[in-house]
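Undergrad: How does the following fold in three dimensions:
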Amino acid sequence: MIRKNINSSSIFSLGYDSENKMLEIQFDSGEIYRHLNVPERVYEKMLDSEFVGYYINYNIRNNYPCVKVR
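TA: As a prediction, the model looks like this:
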């Protein structure tokens, strides 16, 4: 999975696996969370968002199953 560095106050990078519809979020703290069944269009909208952290909080966090990777 290729990650993109993000210009955010709390998010370090994002990665997306389109084949498995899996989104990985790495926070500045080093924690990594993997969200499952995230449609590619949702990932693309997130990247286009002016406030990625806000988008994650309101559109990803409670809407897609999540596991903590690290």
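Undergrad: Please count neighbours and contacts with C-alpha atoms only from this point.
TA: Fine.
Undergrad: now the end-to-end length of stretch 44-53.
TA: Its start and end residues considered, stretch 44-53 measures 14 Å (C-alpha to C-alpha, to the nearest Å).
Undergrad: got the buried residues for that stretch?
TA: Within stretch 44-53, the residues scored as buried using 16 or more other C-alpha atoms under 10 Å are 46, 52, 53.
Undergrad: quick check: longest helix of this protein.
TA: Scanning the chain for the helix with the most residues, using DSSP state H, yields helix 40-48.
Undergrad: Could you also give me the structure for this second sequence? I'd like to compare it with the first:
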Amino acid sequence: MPRYRYEEIADDLEDKIRSGVYPPGSRLPSRRDLVDAYSVTEPVIDKSMMILRVKGLTETLPGVGVFVREPA
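TA: Next up, the predicted model:
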């Protein structure tokens, strides 16, 4: 079954979080950097970030960035 690009990006970022590429407390790349890295638009990255937030993997500090949450 085809998957949306934002789902693929969320899965890729989740894999990087779980494997330690982005350890707890670290800041994820900026939206602009992710747009460039994945060659997509900002709304696609926003949906990917929403998935990670809903899964409890990240938290957003407005004006600062998106950070990997400490494990519960």
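Undergrad: Report the TM-score for the pair.
TA: TM-score for the superposed chains, counting by TM-score structural alignment, normalised by the length of the first structure: 0.30, backed by 33 aligned residues with a C-alpha RMSD of 3.3 Å.
Undergrad: Considering the buried residues of stretch 44-53 of the first structure, which is situated nearest to residue 68 of the first structure?
TA: residue 53 (17.2 Å; C-alpha to C-alpha).
Undergrad: Can you tell me the element that closest one falls in?
TA: Residue 53 of the first structure belongs to helix 52-55 when elements are defined using DSSP states H and E.
Undergrad: Show me what that helix is packed up against.
TA: Under the contact definition 3 or more C-alpha pairs under 8 Å, 6 or more residues apart in numbering; DSSP states H and E, helix 52-55 of the first structure sits against no other helix or strand.
Undergrad: What is the neighbour count of residue 16 of the second structure?
TA: Residue 16 of the second structure is flanked by 13 other residues according to other C-alpha atoms under 10 Å.
Undergrad: Flag every buried residue along the helix or strand hosting residue 67 of the second structure.
TA: Element membership for residue 67 of the second structure (DSSP H and E) is strand 65-68. By neighbour count with 16+ other C-alpha under 10 Å, strand 65-68 of the second structure contains the buried residues 66, 67, 68.
Undergrad: repeat for stretch 42-60 of the second structure
TA: Those would be 44-45, 47-53, 57-60, for stretch 42-60 of the second structure by 16+ other C-alpha under 10 Å.
Undergrad: when you check those against the helices, which ones overlap?
TA: The helices, defined by DSSP H, take in 44, 45, 47, 48, 49, 50, 51, 52, 53 from those.
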